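*Asks:* Generate a structure from the sequence data that follows.
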Amino acid sequence: MKNMFAYWAVYGLVELIVYVWLFQWIGFWPLLLIQILSTAFGIYMFRKVGGTLLRNILDGRTVAPYLLDTVCFFFSALFFTIPGILTTLIGLLLFIPFVRRLIKPKLTKWFAKQSKQSNPYYFDM
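*Replies:* Presented below is the predicted three-dimensional model:
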């Protein structure tokens, strides 16, 4: 629990430093516009991707490679809705196909490990 508090404290400090730096560099209104647009885009993505992903998982459908892209887009939407420049950048990174190709094997291993502990799903990569 102490580690979790330390991670959030470090994240908050880094985010504050980035905000101050960007405030000095581009100003208040562009920074506010970036945050509003990223949150609006994240909410839009949740509406488009989130419902489909949740229905597929609840119906017990296979999490195949094309659905792993949907999982990446879901996390991207989550990072977009969390206020912060760093989370917005992480959300943008999840759009890049090269980054998703690096993440897909890790997601597959994590889903496979979760499936051994609970419901048996078939994961194909």
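
*Asks:* rest of the way, CA atoms for contacts and neighbours
*Replies:* OK.

*Asks:* what's the helix or strand for residue 34?
*Replies:* Under the criterion of DSSP states H and E, residue 34 resides in helix 28-45.

*Asks:* cool, and residue 61?
*Replies:* Here residue 61 is assigned to no helix or strand, by DSSP H and E.

*Asks:* compare with the first, here's sequence two:
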Amino acid sequence: MNGGFLAPVILLALILVPLAEIATFIWVGGWIGALPTVALVVGLAILGLWLLHHQGLGTLRKAQEAMDRGEMPVEQVTDGAFIVLAGLLMVTPGLLTDALGLLLLVPAVRRALGRAVTRWARTHMHVQGMGASASYTRYSGPIIEGKAEAIEPEPDDANAKKGDGPSPWIGGGRSN
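*Replies:* Predicted structure coming up:
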């Protein structure tokens, strides 16, 4: 998915999700009544926040245990991201978003989604930082072993000594 495709999808979701939520409110309200529908939404939000609190703390504890063992807590990080997403969905008023949020609070669902997201990220993402680049493609070419030796440059004129450069900001150098 590229950025040109993602913006219309987000816009469409911002239009369709509220319409679907309104339709669901009307349908459920017609089926069980207005007051029970509001009580259901509030009850699901409270249940979701309680589950979010308990599962979030458990995930944080598991991540700390993994780091204590010297392991990267990849599964715990993806779990945590899905728990945060579930919390956002649970706080959003609506029955459909509550149902999706509750679904994300099921550990088996989170693990399956986490594996799928990790698999997708390894094949489609390229990480680059300041002067360094890393991707998740594995290289299986030959390994060439050797020795490296640091070579220090020798000063070739009188201005090469430390603190005697052309900058007035470094070590009392000359200003012209």
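
*Asks:* if we can go back for a sec, can you spell out which helices and strands pack onto whatever helix or strand comes next after the helix holding residue 34 of the first structure?
*Replies:* Counting by DSSP H and E, the element after helix 28-45 of the first structure in chain order, helix or strand, is helix 51-58. With contacts taken as 3 or more C-alpha pairs under 8 Å, 6 or more residues apart in numbering; DSSP states H and E, helix 51-58 of the first structure sits against helix 65-81.

*Asks:* Tell me the counterpart residues of whichever helix or strand comes after the helix it packs on in the second structure, please.
*Replies:* Toward the C-terminal end, the helix or strand that comes next after helix 65-81 of the first structure (DSSP H and E) is helix 85-93. The alignment of helix 85-93 of the first structure onto the second structure (TM-score structural alignment) spans residues 95-103.

*Asks:* Quick check: longest helix in the first structure by residues?
*Replies:* helix 2-26 (DSSP state H).

*Asks:* That one: how far from the chain's middle?
*Replies:* 18 Å (C-alpha atoms, centre = their mean, to the nearest Å).

*Asks:* again, but for stretch 77-88 of the second structure
*Replies:* 9 Å.

*Asks:* After superposing, tell me the mean distance of it to the first structure.
*Replies:* The superposed stretch 77-88 of the second structure is, by mean C-alpha distance after the TM-score superposition for the first structure, a mean 2.1 Å from where its aligned residues fall in the first structure.

*Asks:* Now that stretch: buried residues?
*Replies:* 77-80, 82-88 (16 or more other C-alpha atoms under 10 Å).

*Asks:* what sits up against that stretch?
*Replies:* The contact list for stretch 77-88 of the second structure (C-alpha atoms under 8 Å, 6 or more residues apart in numbering) reads 48-49, 52, 55-56, 59-60, 63, 100-105, 110-111, 114.

*Asks:* Next one: the residue positioned nearest the centre of the first structure from residue 64 of the first structure, what distance?
*Replies:* Central residue of the first structure (C-alpha atoms, centre = their mean): residue 75, 2.5 Å from the mean position. Using C-alpha to C-alpha, to the nearest Å, we find residue 75 of the first structure at a distance of 17 Å from residue 64 of the first structure.

*Asks:* ok so, going back, to what extent does the helix holding residue 34 of the first structure diverge from the second structure after superposition?
*Replies:* So helix 28-45 of the first structure averages 2.4 Å relative to the second structure (mean C-alpha distance after the TM-score superposition for the first structure).
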